[in-house]
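1. the sequence isn't on hand, but the structure is:
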């Protein structure tokens, strides 16, 4: 018999019981549900609403139930449609009237909101830890290859040479922003709805500040209607997960390209690759592809919750039962993707020779040659045009800029002198980018030091 069945003459059917049950999803929040009940019962006793003996019996009973759940010995019953009713019904069977008094002054509406906030606050913190680990891995890989030069791309065409370490560092900064979004989601979840009851508060003399402190929340939610109906914190978390998955998808797309025969920039470890059932030579970057693919599901979780919340009137509606599965999936998926990406980056082999060979293609010294003329007084637009003519000449001859003679350069502009050869050396070109945020060695060292400081600061924030 359901705990709310007093007003009903018939029970729901077997199908509708299963259709309406959230237990398969929300039983993950058992620890949070028990914590909320412990805080609530202790506060009720403190306020004189229930006796100290009842509170003690409740605490002992809940401790035993938690132990059974963790030992996978708890008798979950789908007829108790959610984690709250599952725990309370067994508790009541075991300790009698004291268990029936536990729900005094609260509703499943504020109870589930409390559980969800506690759970998602915890998960956000765990995601922040996984985010830090991936950033450390990227930074370490960049530090291991300080001199590797690779092509930098725009429109997936060769553009200018950059350091491989500089390229990897771009992802550490993306992930640093993701950390900030996860931290904001954790802060959004850090508010206590317990005591709002169904929607209007309660006539019992509850101390919401006491439960806020007991549960480790930063503050109680000031409006009871908002307390039971707000799911913005879930949107914040899934949005943070979605953006980070998009960043991981971009990283994995590059790893997939770089590990192909056409690029050969990196070789993925066997432990992060798979083969083909028909082609013996194949070594596929399947795990990078999986991360790229899973990003779509996480973004889908965000869209699903946004549509669930669209046009919902205040306060609680059963639609909100659909809020947790997508958020849990997004968090679980992102954490797995962080771990997988960190493993791939840590174990991959970087092929600096292949990177340099490709960097020598595509006239990537062209911008520096134009800058050479501009520094000698030629307006940059004219310098740009002159170097364009030289590139066209190279295409006609089937050679590179470094293959042109000084006479070829001077035929285009008398400003060219013998020192133009220095503008054609890729390591020199890279090293010259010394402005803050640039790809030069010294600039990248500064960037790495800042990234390390940011890592340490973010780790301290946890």
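-> Here it is on my side, so go on. All values reported here derive from a predicted model rather than from experimental measurement. Residues are numbered from 1 along each chain as shown.
2. only C-alpha atoms for contact and neighbour calcs from this point on.
-> OK.
3. just give me the neighbour total for residue 332.
-> By other CA atoms under 10 Å, the residues close to residue 332 number 15.
4. tell me if it really is in a helix.
-> Yes: when DSSP: H, G, I helix; E, B strand; the rest coil is applied, residue 332 is found to be in a helix.
5. now it: how far from residue 41?
-> In this view, residue 332 and residue 41 are 31 Å apart by CA to CA, to the nearest Å.
6. repeat for residue 422
-> From residue 422 to residue 41 the distance is 77 Å (CA to CA).
7. residue 369 now?
-> Distance, residue 369 to residue 41, using CA to CA: 76 Å.
8. repeat that for residue 150.
-> 63 Å.
9. kindly report the same for residue 273.
-> 52 Å.
10. ditto for residue 70
-> Separation of residue 70 from residue 41 (CA to CA): 22 Å.
11. more neighbours: these two, which one.
-> Each of residue 70 and residue 41 has its neighbours counted (other CA under 10 Å); residue 41 has more, 27 against 11.
12. how about the contacts made by the more buried one?
-> Applying CA atoms under 8 Å, 6 or more residues apart in numbering to residue 41 gives the contacts 50, 55, 58, 102.
13. Three-state assignment for the first one, please.
-> The one in question is residue 50. Going by three-state DSSP: residue 50 is coil.
14. try this one next to it:
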């Protein structure tokens, strides 16, 4: 951070007018410098808010045209600067005051100081933070669209890859890998919607709420809303500095990380030697310094590690806000959310590459069903239809059949109707007399998948339908994102045009 001497003979610092001593070195080190580092990330948003407010003041006749023109010239100069090289002196305070200092050096305090007419650092800062979070949310949503597209593509490619399905980590029924991936896509669709809903509450304009009670200046809050591309106004001036929207946004980001963690955990397990269902591409793996044979799924482990901290994001946010009541400005910001945005964006970027290059061993998945009794529930259904017995009665008989078969090392491929009758006699006191061919068919995993008929099942036709549904929801998400970016671009163009109009008039 650049340390500059005060410009001119003497620049009166904001704190000097009220405080008798300058800030301590400890306060500067632990409060001012970290705060400036966070605010510097919002450099573009600061500039947009300053320009929109100045344009509005000029249009309302609050600022003389000559003053507005000089201020906007300085702000346009700032807009073209590199945030990393913008001159800052922590002694001068927050980033708002750094910008004012820059302007004062070019046009004096009596001119540059008029930019702050009709606003407070409270509503100005709140507006900057909302703009910044809006832009970060759009970036996350863009990454989510890319990740959903990768998952849908992989699901369509493996829409007929039969594998064991698990509950309690035990084989439960035959499954399809594409069906599994589509279940993750469906969760991400909900995560996307949650973020869009949070976005709508983030994208509201607090500028003009001032410190608490509004102002006597005739501000046009609708105009700054238009120029900054907000979706609406914070209506109650008391709520101008509220930041609970950040807690909602961070909660939605936590849901995304939870979904990514579940997917990464499953793929991590399935990439173990014992399963061997999937394999990360070499580009997303590491090796061992001692075990020559190992190929470690480092990418998946990185996702899981990042997701661990996400479980505390919302609790931390609410804990930060807990003691403020309704009047404490100090904790209205939530620096944690910047880290959350970085984490989610980065993990989505990493995970998209992992999924796009994921190696799926379909033959290994199907082979895991050899000798499996995970079609036992289907056998029970068939017996119920054939005999009219209750499912609970038949469940007993089939469970006993599996118990006998496992004890006597009999596989589903070699089980006989005679053995089924034995199990039925032990549990129901009667034989079932099932046809041998029907017994074999009922225990066939491939037939199991083909005969599912309910909406959302693993039947090939249902998976194909769900792929199209997922593509439709993705198209909707892509359309929303394009439209929102276009709307914001239009607002930005209006701000530039309004700025240029004032500057042209000023230079004539």
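-> Here it is on my side, so go on. Because the structure is a prediction, the values reported are computed rather than measured.
15. sorry, back to before: which of the contacts of residue 41 of structure 1 sit farthest apart?
-> Of all pairs drawn from the contacts of residue 41 of structure 1, the widest gap by CA to CA lies between 50 and 58 and measures 10.8 Å.
16. which one of these two has more residues nearby?
-> residue 58 (27 against 18).
17. my guess is that one contacts residue 103. True?
-> No: assessed by CA atoms under 8 Å, residue 58 of structure 1 is found out of contact with residue 103, at 11.1 Å.
18. aligned to residue 396 of structure 2, what sits in structure 1?
-> Taking TM-score structural alignment, residue 396 of structure 2 has residue 385 as its aligned residue in structure 1.
19. same check, this time on residue 43 of structure 2
-> In structure 1, residue 43 of structure 2 lands on residue 30 (TM-score structural alignment).
20. which ones are touching that match?
-> Residues counted as contacts of residue 30 of structure 1 (CA under 8 Å, 6+ apart) are 66, 83.
21. could you redo the last one with a cut-off of 10 Å?
-> With contact taken as CA atoms under 10 Å, 6 or more residues apart in numbering, residue 30 of structure 1 is in contact with 36, 65, 66, 69, 70, 83, 84, 86, 87, 115, 119.
22. quick one: neighbours of the first one, just the number.
-> Translated: residue 36 of structure 1. Using other CA under 10 Å, the number of residues around residue 36 of structure 1 comes to 22.
23. quick check, it in contact with residue 211.
-> Yes: Residue 36 of structure 1 is within contact range of residue 211, at 8.1 Å (criterion: CA atoms under 10 Å).
24. which residue ranges of structure 1 form strands?
-> Assigned by DSSP state E, the strands in structure 1 fall at 149-154, 157-163, 266-267, 349-350.
25. make CSV out of the ones you listed and add distance to residue 17 of structure 1 and mean neighbour count.
-> Below are those laid out as CSV (distance: least, CA to CA, whole Å; neighbours: other CA atoms under 10 Å):
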stretch, distance to residue 17 of structure 1, mean neighbour count
strand 149-154, 56, 20
strand 157-163, 58, 21
strand 266-267, 52, 21
strand 349-350, 54, 18
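26. and these: which comes nearest residue 138 of structure 1?
-> Closest among the strands of structure 1, using CA to CA: strand 349-350, at 12.6 Å.
27. what's the burial count for residue 249 of structure 1?
-> Residue 249 of structure 1 has 23 neighbouring residues, counting by other CA under 10 Å.
28. that one matches what in structure 2?
-> Residue 249 of structure 1 maps onto residue 261 in structure 2, by TM-score structural alignment.
29. anything in contact with each of residue 36 and residue 211 of structure 1?
-> Common neighbours of residue 36 of structure 1 and residue 211 (CA under 10 Å, 6+ apart) are 42, 194.
30. now restrict the contacts of residue 30 of structure 1 to buried residues only.
-> For the contacts of residue 30 of structure 1, a burial check counting by 16 or more other CA atoms under 10 Å picks out 36, 65, 66, 69, 83, 84, 86, 87, 115, 119.
31. got those residues as JSON lines, with distance to residue 14 of structure 1 columns?
-> Shown next, in JSON lines, are those (distance: CA to CA, whole Å):
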{"residue": "36", "distance to residue 14 of structure 1": "30"}
{"residue": "65", "distance to residue 14 of structure 1": "26"}
{"residue": "66", "distance to residue 14 of structure 1": "28"}
{"residue": "69", "distance to residue 14 of structure 1": "25"}
{"residue": "83", "distance to residue 14 of structure 1": "18"}
{"residue": "84", "distance to residue 14 of structure 1": "20"}
{"residue": "86", "distance to residue 14 of structure 1": "17"}
{"residue": "87", "distance to residue 14 of structure 1": "21"}
{"residue": "115", "distance to residue 14 of structure 1": "27"}
{"residue": "119", "distance to residue 14 of structure 1": "30"}
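32. now, among the residues you listed, which is nearest to residue 268 of structure 1?
-> Nearest to residue 268 of structure 1 among these, counting by CA to CA, is residue 119 at 35.6 Å.
33. so what's the aligned residue in structure 2 for that closest one up against?
-> Alignment note (TM-score structural alignment): residue 119 of structure 1 maps to residue 132 of structure 2. Residue 132 of structure 2 is in contact with 39, 41, 42, 43, 44, 45, 46, 126, 138, 202, 203, 338, counting by CA under 10 Å, 6+ apart.
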